[in-house]
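Enquirer: The following block contains a protein sequence and its predicted model.
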Amino acid sequence: MVNVRTAAKKRKTNETFIQISCNLDDPTTVEINTGIGFFDHMLELFARHGQIGLEVKAEGDLYIDSHHTVEDVGIVLGQVIKSALGSKEGIVRYGSAYVPMDETLGFIALDISGRPYLHFDAVLQNPKLGNFDTELVKEFFQAFALQSGITLHAKVMYGENTHHKVESLFKALGRALSQAIAIDPTIKGVNSTKGIIE
């Protein structure tokens, strides 16, 4: 069993240049710079609550809007997490978390299944938080789920403040992922009757 699970990837298009590295076993280094302040804050919360090391550098066409940058970070982050997990031997596989944020309660349940899927249920009344378009929360989660091969359910149970809603989801994503990627020494091979998680 490999003790340290790391991966890094670069992705360059005409719209963005994304560089991401992660360390699933050492949360010491968290450095985020996407040029989108609120998004940086959310990714840092995800990493801190997920107890993973994460470095993200993104250059995007922010003179247009944040869409391409946020979506492409989701794509590359999903790919990096999937790569760092390798064969997925010994991982718990499932994780879930409720996270309260003042009046808001967010919930994430996920399965590192190899079958990407997103169910997203959140009403985000405020269309903008800083220079971040809140409709991009779903776009990020969608890109992340598809590229990581994770079945992901995200729901804001209730709440009023849009900042609190989004923050609760990113924190819950980190906490649920932390559970799912944990190594259980009692699991022999992968945690699937199929004998493989693609």
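Expert: Looks like it arrived, so ask away.

Enquirer: contacts, neighbours, all on C-alpha from now
Expert: Fine.

Enquirer: all helices of this structure, in order?
Expert: Listed in chain order, the helices of the chain (DSSP state H) span 37-50, 67-85, 136-148, 162-181.

Enquirer: Tell me which of the ones you listed sits most buried.
Expert: helix 162-181 (a mean of 24; mean count of other C-alpha atoms under 10 Å).

Enquirer: In addition, the following structure is provided for comparison:
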Amino acid sequence: MASPAAAATAPPPAHADGWTPTVAGHSLPAVTGPRSATVQRQTKETKVEVRIDIDGSGKCVTQTPVGFLNHMLDQIASHGLFDVYVAAEGDTWIDDHHTVEDIALALGGALAQALGDRKGIHRFGEFTAPLDEALTHVVLDLSGRAHLSCNLEIPAQRIGNFDTELVEHFFMSFANTSGTTLHIRQLAGKNSHHIVEATFKAFARALRRACEVDERRAGKIASSKGVLTQQ
């Protein structure tokens, strides 16, 4: 695996059909930090590019056809203090499933690349976030092992045009490519928008903690095995 620094400085490969990811006609901002990465994902259904800088300041620039997801990506950036840049096109005339899935897969893959061998990080993160009557608890482990346990009871089938079934699928896809063990528990909530937004805020804060450098680790891997595998 290339070092995070190498991944950050190497130019991203061109998309197969020459697609150039842009937001409002402008190219996505570059990510050049030592813990940053760019991932492109292209299928017959979607074209996605995600850039992330773990040690950012909460910047979020997105252009996807899923408006509510753009709002949630902003929560991840703002509360995780990550810089997150996403451009995507997808077959949303069918539904949003493929686009949401592939953005999450690319985001998880970018995080995994940016973390590199995961030396010196806290590894574990936990946060409980309220939003008015809603309350969600998230615990995660950047273990290299993908797992999702999700207990959300979202009353509405849709928030605007967004299918709320895709919330769990987003986190499952992210966990699969990032190598994250992720537990999500809804403790309270009646308003669907509040429940989902509280979940993304709690996730962002927990992920921020897990990614932060543990000074007492002195660059060592937080595992008795000495490795956080991706398999």
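Expert: Ah, there it is. What you see is a predicted model, and the numbers here were worked out from it, not measured in a lab.

Enquirer: picking up where we left off before, what about the helices of structure 1, which gets the closest to residue 21 of structure 1?
Expert: Put simply, out of the helices of structure 1 the one that sits nearest residue 21 of structure 1 is helix 67-85, at 6.8 Å, with distance taken as C-alpha to C-alpha.

Enquirer: per the alignment, residue 129 of structure 2 corresponds to what in structure 1?
Expert: For residue 129 of structure 2, the aligned position in structure 1 is occupied by residue 99, per TM-score structural alignment.

Enquirer: burial of its match, as a residue count?
Expert: 21 (other C-alpha atoms under 10 Å).

Enquirer: cool, and residue 141 of structure 2?
Expert: 22.

Enquirer: Identify the residue spatially nearest to residue 168 of structure 2, adjacent ones excluded.
Expert: If the residues on either side of it in the chain are set aside, residue 168 of structure 2 comes closest to residue 150, at 6.7 Å by C-alpha to C-alpha, 6 or more residues apart in numbering.

Enquirer: residues in contact with that neighbour?
Expert: Residues touching residue 150 of structure 2, when contacts are defined by C-alpha atoms under 8 Å, 6 or more residues apart in numbering, comprise 168, 182-185.

Enquirer: Repeat the analysis, applying 10 Å as the threshold.
Expert: Contact partners of residue 150 of structure 2, counting by C-alpha atoms under 10 Å, 6 or more residues apart in numbering, are 138, 167-169, 171-172, 182-186.

Enquirer: Please apply the same query to residue 87 of structure 2.
Expert: Here residue 87 of structure 2 is in contact with 20-23, 27-28, 40, 47-51, 61-65, 103 (C-alpha under 10 Å, 6+ apart).

Enquirer: what does residue 40 of structure 1 give?
Expert: With C-alpha under 10 Å, 6+ apart, residue 40 of structure 1 has these contacts: 31-34, 46, 56-57.

Enquirer: Farthest pair within the residues you listed?
Expert: Spanning the widest gap among those are 46 and 57, at 15.5 Å by C-alpha to C-alpha.

Enquirer: center of structure 2 - which residue?
Expert: Taking C-alpha atoms, centre = their mean as the criterion, residue 107 is the residue nearest the geometric centre of structure 2, at 4.6 Å.

Enquirer: List just the nearest of the contacts of residue 150 of structure 2 to residue 116 of structure 2.
Expert: Using C-alpha to C-alpha, the shortest approach to residue 116 of structure 2 within the contacts of residue 150 of structure 2 belongs to residue 182, at 19.2 Å.
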